[in-house]
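Make a model of this:
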Amino acid sequence: MRRRIHGPLARKALLAAAVLPPAAAAWIVATGWLAANELRAAHHDLNALRESVAASTSTGPSHAPAVAAGSAAEPDQERLLRSAAAHAARAHDLTTGPAWYTASQLPFLGRPFETVRGIANASHRLAGDVLPPLVRAVPRLSADAHASGVPHALLELEGEAPAFARAARVAAKVRDDTTRLPRSSWLPAADRGRAQLSDQLDRLVPGTRDAAVAASVMPSMLGAHGPRRYFLAFQNTAEARGTGGLPGAFAVLRADRGRLSFERFGNNTELDGIRAYVNLGAEFADRYGNNEPGSAWANSNMSPHFPYAARMWSAYWRAHTGQRIDGAIAIDPGTLSLLLRVTGPARLPDGTALTADNVMDLTERTSYAMYADTAERKAFFVEAARAAAERLMGAVEDPKLLPALLNAVRDVQQEGRMQVWSADPAEEQLLAQGAFGGTLPDTPGPFAGLVVNNAAGTKLDYYLDRSLVWAPGACTDTGRSVTATVTLTNRAPTSGLPEYVTQRVDAPPYRTLPGDNRLLVDYYAGQGATLEHATLDGRRVELIPGVERGHPVYTLDLELPRQSSRTLVLHLREPEADRAPTILRQALVTPLQATVKQAAPCPA
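Sure thing, here's the model as predicted:
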């Protein structure tokens, strides 16, 4: 049965057709229908391609010869890739020319034509320029990993770096062009297509960027051109710091031609009393100087900008040992949980299994009750770190675990639970662009960052819940009003916690109870934003203003009693808030619950 079109939508379509010459209108209708079919065919091929790639990377060692030889999976992927590119190219060709260009320039009525042209052009560029180098690398890298292990496969990325970098640039340009397409028109199908393309690009662009960064820096960082040494910090997120948690146990990791090994393990007491000499600039000194990050190891990573902490750790290590390190890596029990889910449990010297399900609880809660002696507890942390790390090192050489490990690393990346810094300026410049760089971005645009630092010396952030609601308001000549609502909840029980967990080393002048906590709460706004006023639990409160990497920062010293919630509301004016903000997610035990409300477009 044919579907009839009624109402204002039909009238607008007829009006659009009437504005154009009849022949041009007929041409647009016919080519538009054909282009839609071509785009659907390209989408079908790309879905099949994605399934084929997933199947080839999950092939176990018993199937490795077929993958390495490329007799089955690789030709099938090439065929699907060529077919998708051909369909997308035809859709692009069908939507170019004088008729389509003229139609797309019509005020209001031309919006869907402009959108369809943009979708076809984006699909053509993605299928032709972005996906080929990424897809073609998968079978070869997978075969290398099956033959020699993950690190050696990553060494092979070096030759792919230029192609990956070009793919990342094209993907980013396509996303920029897509954002300029009309957000709404009189044709819902075009609007849905634009929204779907935008969602896909939001996932694709970071992936291509990270692939390009990995291809450029991983081979050298894995020791392809000479041995490298890295300071590996295990952050304890039960006591919050800007980059995640308190730097506790650590290791020195060696990489030499893709082979990974550990030279030593230690804990934070080894670095207590050391003085690190590093100049991170006047802005850093203004914000963090009073906390003496260069002489108080526990305060070395209060900033959420990981390169600051990494440079500080590098300076500490050199002051302690006289040795230079080539970089720094930070992980936490959440990282170990995600990776141990793939590798299986690690074993502690006493036979205790360290598993994906118990590593967080064992290292950040149970161990405080197990060991009354601080030295014994810290020794346990080191043994736990050693056992987990050695289990992971064995796993990266096992080709059977390659696909699951890569998926786990992706999950670690999405949760922000691993951060990497290189002492080589060229490598660091690339790392800073990717998800593992742990950088506080210094680019313009709407931004919302909630960062907490434990100011009490407790281990109560294991029980901390955080939520952030970013709600845009009315547009003005100076930007848009924004309301940021921060809720912090302390779920610490009223009894049963060891004294070491609840002790208040800050020695507050007011009465506290076991389980009460204290936090330095920082809210990072977008560049150029201003705070109009703030309330805490409904009452006006004054926040301490500051600046870090171009972001206005507003700080509150907050007492957070056990079994309580407190709500901080900031009323801001953001100069660029016509789109969703970048959210800074500090990785703690419990993930941040962030909600971004939709903004109505500001008048042109």
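
all contacts plus neighbour counts: C-alpha atoms, from now on.
Fine.

Might you report the residue contacts of Val382?
Applying Cα atoms under 8 Å, 6 or more residues apart in numbering to Val382 gives the contacts Ala249, Phe250, Phe265, Gly266, Asn267.

what do you get if the cut-off is 6 Å, keeping everything else the same?
Ala249 (Cα atoms under 6 Å, 6 or more residues apart in numbering).

What segments of the stretch 1-150 of the chain are helices?
Applying DSSP state H, counting those that start in this stretch to the stretch 1-150 of the chain gives helices spanning 7-19, 22-57, 64-69, 73-94, 98-104, 111-125, 131-148, 150-155.

Next, the buried residues of the fourth one.
What that stands for is helix 73-94. For helix 73-94, the buried set under the neighbour-count rule, 16 or more other Cα atoms under 10 Å, comprises 73-74, 76-77, 80-94.

could you say what helices and strands it packs with?
Applying 3 or more Cα pairs under 6 Å, 6 or more residues apart in numbering; DSSP states H and E, one finds that helix 73-94 contacts helix 22-57, helix 111-125.

Another sequence for comparison is provided below:
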Amino acid sequence: MAVLLLLVGVIVWVGARGLMASNELKAVVPLASQIQGEIGSADTAAASTTAASLAAHASKAAELTSDPIWRAAEVVPWAGGNLAAVREMSTELDRVASQVIVPLAGIAGSIDTTSLRSADGRIDLAPLVEARPVVGEAVIALEAASARIDAIDADAIIGPIADARSEFADAIDAASEAMTTLDRTVRILPEMLGADGPRNYLILFQNSAELRTGGGIIGALALVHTEDGRVTLIEQAASGDIGYSSEPVLPLPEAETVLFGNRLGTYIQNVTATPDFSLSGRLAAAMWARDRGTVVDGVIAVDPVGLSYVLGATGPVAVAGGGTLSEGDAVRALLVDTYERLDDDHAQDAFFASAAGAVFGALSSASIDPAVLIAAVTRIADEHRLAIWSAHDDEQAVLADTTLAGMQATQTSLGEQAYAVYLNDRSGGKMDAYLDVATSVEVADTRDDGRSEVELTVTMTSTAPPDAAVSLPRRTTNGGMFGVPPGVIATNVTVYSPPGAFDAGVSYDGAPVGYQSVNADGRIANNVAVDLAPGATATVVYRFVSAEPGQVTPVAFATPLMTG
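The predicted model follows:
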């Protein structure tokens, strides 16, 4: 009887404390949403108060689920595993609240995008530098919490607790990803903006009407100067202003030479033909230093679609000739109308330079909403329309793990089952304004050894008018140069496999086709030349065998187009 009474007492005790802990945890949910709103509205005082309240509820939940009786009950078969899971989740929430939420709420106001920018457009860098320890510790705390939550065996707990574990794990992972991004930002942005001394950056404006792997040929360039949070446009140039060299300005890797030729390193227009933007940046920097005499601290590339997103934040800008550019018309104005309206290369270059300068001038305005601009830049980065290389090794090491480091880094970040589709124009014209591309990848079959037979399909369509050869400007069709008939879209379509994958052939419109194959640092790079007459469609299927058994979730991404 005594044992029975003791057991009943334990059940009542644990049940009561479990109910109280549940109430504490339920109180946390609305407070978490409330903090987000308060931080978003820059109400730091309110956010700190709410964070303290959230931490108190989390601490109480951890206390209620960690007393000796609760811990003793964890040895009971079936029930014990569930009790342990509740305790562990409560403990992790308490840690996250005290080590992440409360400290971040305290600095949120100082790194708010609105408060960082002064009336003259200068960015106050000191708060970003001061935030580094808090943000860095938050990253460590979230990574530790994620590991401990993942260690809870979901198969050993009942449905409601397993669901709570899954939701908590997802929330921690999302917070960890966001915090890692913030950590990288506060670690490198102050120096890039001149916190430790003046910097110079070369901006490459890509023209996606003539595709290159990274987005398009280089059509215009700009040199910007940063110092103590202030950004100034120093110099502009057209790509034609940068001289050609008979030999590459830097040694080129063998795979790049085979796939893209020496022109990768001899013409500024071609530096983004490689997926390795660290190479693109070094090549562009070397060419600029040779011709302009300025050694730059980094190189940044963006395409016209990306510029249009920026215009969504700045509003329309005036350009040479009395016109304006806006988010809705910038892409067509830059990549189609320019060639119909201006038949002189120098006039086209001047228009591109004017557009780039106007957008930069709008960016420098103190009236722009930083939050809207950040949203635009995030969209540009998500669509792979922005790439950054730093000449400073410590900063490049931070960038190298992000998609901002270019297409090669993006493929790496997508994991060991990621395929990349890179497009390079062969006509020298601007026909890619009329190119549509659809890409898909799937496991077609599984071999006896467990490896997957992967098929990556690229479907390309020309939307050029039937009479493109005569109706489109010569600068658009390039008039038959390089052996490509006017009006034809000519593209090298190169697919990079994941590391260690095996080549299994290529077909073009259902029939086997010859192709160029190169080993690029452990990745297979298979290249096929595709020519599309106006209105034509071609389908190319690249086949591979996965590097390892069980790789059944391949993913793919491609060079961004002007059509989205």
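
now the helices of the stretch 1-150 of the first structure as a markdown table including distance to Tyr523 of the first structure?
Written out in a markdown table, the entries for the helices of the stretch 1-150 of the first structure read as follows (distance: least, Cα to Cα, whole Å):
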| stretch | distance to Tyr523 of the first structure |
| --- | --- |
| helix 7-19 | 45 |
| helix 22-57 | 40 |
| helix 64-69 | 50 |
| helix 73-94 | 44 |
| helix 98-104 | 43 |
| helix 111-125 | 37 |
| helix 131-148 | 38 |
| helix 150-155 | 38 |
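
Gln429 of the first structure: which of those helices is closest?
Closest to Gln429 of the first structure of the helices of the stretch 1-150 of the first structure is helix 150-155 (Cα to Cα; 19.6 Å).

The helix or strand that that closest one is followed by: which residues count as buried?
The helix or strand immediately downstream of helix 150-155 of the first structure is helix 161-179, counting by DSSP states H and E. Using 16+ other Cα under 10 Å as the burial criterion, the residues of helix 161-179 of the first structure that qualify are 161, 163-172, 174-175, 178.

Kindly report the same for stretch 283-293 of the first structure.
Buried, per 16+ other Cα under 10 Å, within stretch 283-293 of the first structure: Arg287, Tyr288, Pro293.

And stretch 423-436 of the first structure, by the same measure?
With burial defined by 16+ other Cα under 10 Å, the residues of stretch 423-436 of the first structure counted as buried are Ala423, Glu427, Glu428, Leu430, Leu431, Ala432, Gln433, Gly434, Ala435, Phe436.

ok, now stretch 559-575 of the first structure?
The neighbour-count check on stretch 559-575 of the first structure (16+ other Cα under 10 Å) flags 559-562, 565-575 as buried.

Out of those residues, the closest to Ile544 of the first structure would be?
Taking Cα to Cα as the measure, Leu570 is the one of these closest to Ile544 of the first structure, at 12.5 Å.

Where does that closest one sit: helix, strand or coil?
The three-state assignment at Leu570 of the first structure reads strand, by DSSP: H, G, I helix; E, B strand; the rest coil.

Who are the contact partners of it?
Thr483, Ala484, Ala534.

any idea how far the last one lies from Val482 of the first structure?
As defined by Cα to Cα, to the nearest Å, Ala534 of the first structure lies at a distance of 12 Å from Val482 of the first structure.

Please identify the helix or strand for the closest residue to Asn358 of the first structure other than its chain neighbours.
Spatial nearest neighbour of Asn358 of the first structure, excluding adjacent residues (Cα to Cα, 6 or more residues apart in numbering): Ser337 at 8.0 Å. Ser337 of the first structure is located in helix 333-343, with elements delineated by DSSP H and E.

Mean deviation, that helix versus the second structure?
If you overlay the two and look at helix 333-343 of the first structure, the average distance to its match in the second structure is 1.6 Å (mean Cα distance after the TM-score superposition for the first structure).

Pull the distance from that helix to the chain's centre.
Averaging C-alpha positions (Cα atoms, centre = their mean, to the nearest Å) puts helix 333-343 of the first structure 17 Å from its chain's average.

which parts of that helix are buried?
Along helix 333-343 of the first structure, these residues count as buried under the neighbour rule (16+ other Cα under 10 Å): Pro333, Gly334, Thr335, Leu336, Ser337, Leu338, Leu339, Leu340, Val342, Thr343.

ditto for stretch 89-108 of the first structure
Using 16+ other Cα under 10 Å as the test for burial, stretch 89-108 of the first structure gives Ala89, Arg90, Ala91, His92, Asp93, Leu94, Thr95, Ala99, Trp100, Ala103, Ser104.

Reformat these as a markdown table; add distance to Thr352 of the first structure.
Listed next are these as a markdown table, based on distance: Cα to Cα, whole Å:
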| residue | distance to Thr352 of the first structure |
| --- | --- |
| Ala89 | 59 |
| Arg90 | 61 |
| Ala91 | 60 |
| His92 | 61 |
| Asp93 | 64 |
| Leu94 | 65 |
| Thr95 | 64 |
| Ala99 | 72 |
| Trp100 | 69 |
| Ala103 | 70 |
| Ser104 | 67 |
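
ok, back up a step: now intersect the buried residues of stretch 423-436 of the first structure with the strands, please.
Using DSSP state E, the subset of those located in strands is empty.

Tabulate those in TSV, adding columns for distance to Gly449 of the first structure.
Compiled in TSV, those are given as follows (distance: Cα to Cα, whole Å):
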residue	distance to Gly449 of the first structure
Ala423	27
Glu427	26
Glu428	23
Leu430	23
Leu431	21
Ala432	18
Gln433	18
Gly434	18
Ala435	16
Phe436	17
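
what stretch of the second structure does stretch 403-423 of the first structure fall on?
Here stretch 403-423 of the first structure aligns to the second structure at residues 371-391, judged by TM-score structural alignment.

which other residues reach that stretch?
With Cα under 6 Å, 6+ apart as the criterion, stretch 371-391 of the second structure contacts 278, 281, 297-303, 306, 309-310, 313, 396, 404-406.
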